[in-house]
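Asks: got a predicted structure here, sequence first:
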Amino acid sequence: MTTRHWTSPEDVIESLRRKWNSGRYLAAAAQGHPFEPISVPLKGPTSTDVNRHYSKALEWAQSWAAHHHPHMRIQTKTIGGHNNTPTNTIPIRIWVDTLHQLVTLLQTTAEADLFHALHAATATSDPALTAWMAAHPMKVLKAAPHWQRLIDTVAWFRNHIAAPVYLRQIDVPGVDTKFIEAHQGILGELLDHSLPADRIHREAPKNDLAARYGLLSKPSYVRLRHLDDPPGPYSELTVRTTELTTAPPGTHTVIVLENEITYLSLP
């Protein structure tokens, strides 16, 4: 093993940060599970490496001195002592024993405090959402600046059981169409978690909030031209597709076209 393969403190921090970014530790805390100490093995010099590269091995071992890493517990072992070789103690594994040590080490205390504050506040205002939050803490943190408006919007959907309205008519302070469109991904997840099964049209995609959760959708229209001469009081009409179930009175032939210019160029 060459010196470049020996595990550095920076390697361990990177490994711990990947674990943190998965959200597993905040999720466990929110679900009431005790913190399980984290173990990260260290790749270090062998007895042969120590004999051949003593100064580099010593420098590596000193980089793992306990006083440099107050938030880690460093496990060591003794190598050498065979065939008249000297014995040396080297670190082989680090442990992070508490959540406090982890967030201090990674400088994520503010993230942890923010998530716990949002989780506690939501447990009071809308407890139905806390299980989803506990399962997706990093999504909650990403949405933290807008969290209150998101849960207010979910509450509006849950409580609105009157006649369907358009998306623009959602009556939540600070929530408009642009807000909903910008956060439709997380809103879809929250609504799927929160709404009764009979309020969710699961055949509709999650990014189509209107169709999936029973709002009115913008109607589609068909343009009509009357090709007789004279055409009557209007040269063109536009009607809702849902209302065009039969041909207009007096019409015997209908030409259906997709291309607009072709439609306009008919004599």
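Replies: In hand now; what should we look at?
Asks: going forward, measure contacts and count neighbours with C-alpha atoms only.
Replies: OK.
Asks: residues contacting L99?
Replies: Shown in contact with L99 (C-alpha atoms under 8 Å, 6 or more residues apart in numbering): Y25, F35.
Asks: try it again at 7 Å.
Replies: F35 (C-alpha atoms under 7 Å, 6 or more residues apart in numbering).
Asks: what's the answer for the one 10 residues further on, then?
Replies: Going by C-alpha under 7 Å, 6+ apart, T109 touches V103.
Asks: how close does it sit to H100?
Replies: Computed as C-alpha to C-alpha, to the nearest Å, the T109 to H100 distance reads 8 Å.
Asks: swap in A163?
Replies: Distance from A163 to H100, by C-alpha to C-alpha: 50 Å.
Asks: more neighbours, the two?
Replies: Remark: of A163 and H100, H100 carries more neighbours, 14 against 8, as counted by other C-alpha atoms under 10 Å.
Asks: these two touch, right, F115 and L141?
Replies: Yes. Using C-alpha atoms under 7 Å, F115 is in contact with L141, at 6.2 Å.
Asks: so those two - more neighbours on which side?
Replies: Ranked by neighbour count (other C-alpha under 10 Å), F115 and L141 place F115 first, with 21 against 18.
Asks: give me the element the more buried one is part of.
Replies: helix 109-125 (DSSP states H and E).
Asks: list the buried ones in that helix?
Replies: Buried residues in helix 109-125, counted by 16 or more other C-alpha atoms under 10 Å: A112, F115, H116, L118, H119, T122.
Asks: same question for stretch 63-71.
Replies: For stretch 63-71, a neighbour-count test (16+ other C-alpha under 10 Å) marks W64, H71 as buried.
Asks: measure it end to end?
Replies: For stretch 63-71, the first-to-last residue distance is 14 Å (C-alpha to C-alpha).
Asks: and if you look at stretch 169-187?
Replies: One end of stretch 169-187 to the other measures 16 Å (C-alpha to C-alpha).
Asks: and if you look at stretch 28-35?
Replies: 7 Å.
Asks: which residues touch that stretch?
Replies: T98, L99, A134.
Asks: try this one side by side with the last:
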Amino acid sequence: MNWTTPADLRDQVQKLWDRGLLLSALAGGEAIFPRRLTLKGPGSRELSECFVDVRNWIAQLAGAAGPYRIAWRSVNHRVLGANQIPAEIWIDSLEDALGLLGKRRAAEKFAALVALTRERQPELIPWLTKRPLRSLELADDWSRLLDIVAWLRNHARPGIYLRQIDLPGVHSKFIEGLRGVLGELFDLVLQPQAIDATTTGVAGFCRRYGFQDKPLRVRFRILDSKHALLPTNTDQDITVTQETFAQLNLPVAKVFITENEVNFLAFPPVVDGLVIFGAGYGFQNLSAVHWLQDVAIHYWGDIDTHGFAILNQLRGTFPQARSLLMDWQTLLVHRTLWGIDSHPETRDLQRLSPAETRVYNKLRQNHWGDRTRLEQEKIGFDCLVEVLEKLSRGDLEQA
């Protein structure tokens, strides 16, 4: 018998709580009471055949009534005569719903947040209406969040680091941990000119609201001693800000990008050469380096679907980029060192050369086996030396 029980009724109201509908009403959201709950009871045949069970079911519902109201109906049965059975179940008020769930204290806390917000930042009431449960989670921090909102309203696009905000009880880790929430709040109160609409998401928080961000950095090695930047005989392994790197305009003709740090450190000398330690997807640290547009760029990544996806992305910024040691011959020579690409890329890549596309398609189609992958650090060093020699002679074919 699948008849509605008091626990089922409570579950229905709990779902309203979980959706935030009960609390949002306290902040001016939609009023949803009185509300009829779903009720499933016995049919005519069950009234005859399971009368004892029906009587117990009625007693169970009636015994738990109080937070909810039962609307009764009379049933005239040819054997049992006239009987009253539940026809509808209603929750008449928000207070009744909160009492049923034991959430009155939580609702009082939320109501206090609403009152505080109406007093200090009334433009944020829609956020409380939309995100009531999240605001309850932040109840202990809410006053500080309002302080930060008020501060930024008075110091639009401040041009300082988050660490420099001087508010009692507020530190940079607190702000960084709640950037998602603060961004939603800022968007509700700041003037359009105080927001950089071209940047979104947590990663773009500082730029969007005019704070100083950690500078992007570029790590590189000079592969030709005659172009050394440091007056030492040590390895020219240098890390600078993206802005500094963009202004160097180094007199090199060939730039190599590798994703593996050991490959970066072991990369052999190359006349007029430089190697950059890449960082997987994303080339924000290189996109503004305009002098790279005028040099040959060689990308050395893993021979797997993601390696080609990164190459495809790199070509969106530097169309002249060529792949290095990412051909099918290199892959097959190192068959015993293959691994598995745990989450293969499957989309079409529009910026690959025909030869690269053939390798990529065979990888995503499992032509050589299930999710084949060859990590770049497993490629023999002699293969790198050989391909660099071919490159220096000018007889390296486009992959």
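Replies: Nice, I can see it. Keep in mind the model is a prediction, meaning the values are calculated, not measured.
Asks: and L150 of the first structure? What does it align with in the second structure?
Replies: In the second structure, L150 of the first structure lines up with L145, judged by TM-score structural alignment.
Asks: can you give me the helices for the stretch 101-250 of the second structure?
Replies: Using DSSP state H, counting those that start in this stretch, the helices of the stretch 101-250 of the second structure run over residues 104-120, 125-130, 132-137, 142-154, 172-177, 179-189, 205-209, 242-248.
Asks: I'd like these as TSV, with distance to Q329 of the second structure appended.
Replies: Output for the helices of the stretch 101-250 of the second structure, formatted as TSV (distance: least, C-alpha to C-alpha, whole Å):
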stretch	distance to Q329 of the second structure
helix 104-120	65
helix 125-130	57
helix 132-137	54
helix 142-154	58
helix 172-177	47
helix 179-189	47
helix 205-209	45
helix 242-248	35
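Asks: so for I195 of the second structure, which of those sits nearest?
Replies: Closest approach to I195 of the second structure among those is made by helix 205-209 (5.4 Å; C-alpha to C-alpha).
Asks: can you tell me what A156 of the second structure aligns to in the first structure?
Replies: Using TM-score structural alignment as the criterion, the counterpart of A156 of the second structure in the first structure is I161.
Asks: same question for S44 of the second structure.
Replies: With TM-score structural alignment as the criterion, S44 of the second structure matches S47.
Asks: with K15 of the second structure instead?
Replies: Using TM-score structural alignment, K15 of the second structure pairs with R18 in the first structure.
Asks: measure that match to E189 of the first structure for me?
Replies: 24 Å.
Asks: for W95 of the first structure, same thing?
Replies: Counting by C-alpha to C-alpha, the gap from W95 of the first structure to E189 of the first structure is 36 Å.
Asks: of those two, who's got more company?
Replies: Neighbours were counted for W95 of the first structure and for E189 using other C-alpha under 10 Å; W95 has more, 17 against 13.
Asks: so what's that one up against?
Replies: The contact partners of W95 of the first structure, taken as C-alpha under 7 Å, 6+ apart, are P37, I38, S39, V40, M72, R73, I74.
Asks: aligned partner of the fifth one in the second structure?
Replies: For M72 of the first structure, the aligned position in the second structure is occupied by Y68, per TM-score structural alignment.
Asks: tell me how far the closest residue to that match other than its chain neighbours lies from P34 of the second structure.
Replies: Nearest residue to Y68 of the second structure in three dimensions, chain neighbours excluded: I91, at 4.8 Å (C-alpha to C-alpha, 6 or more residues apart in numbering). Distance of I91 of the second structure to P34 of the second structure, given as C-alpha to C-alpha: 6 Å.
Asks: before we move on, what about D11 of the second structure?
Replies: Counting by C-alpha to C-alpha - D11 of the second structure and P34 of the second structure are separated by 17 Å.
Asks: quick one on the thing from earlier: same drill for I91 and P34 of the second structure, tell me which one is more crowded.
Replies: Neighbour comparison, I91 of the second structure and P34: the larger count goes to I91, with 22 against 13 (by other C-alpha under 10 Å).
Asks: now do the same for the more buried one: its match in the first structure.
Replies: Per TM-score structural alignment, I91 of the second structure is aligned with V96.
Asks: just give me the mean distance for the one helix or strand L100 of the second structure maps to relative to the first structure.
Replies: In this structure, L100 of the second structure sits in helix 94-101 according to DSSP H and E. Compared with the first structure after fitting, helix 94-101 of the second structure deviates on average by 1.5 Å (mean C-alpha distance after the TM-score superposition for the first structure).
Asks: can you point out the buried residues in that helix?
Replies: Buried, per 16+ other C-alpha under 10 Å, within helix 94-101 of the second structure: L94, D96, A97, L98, L100.
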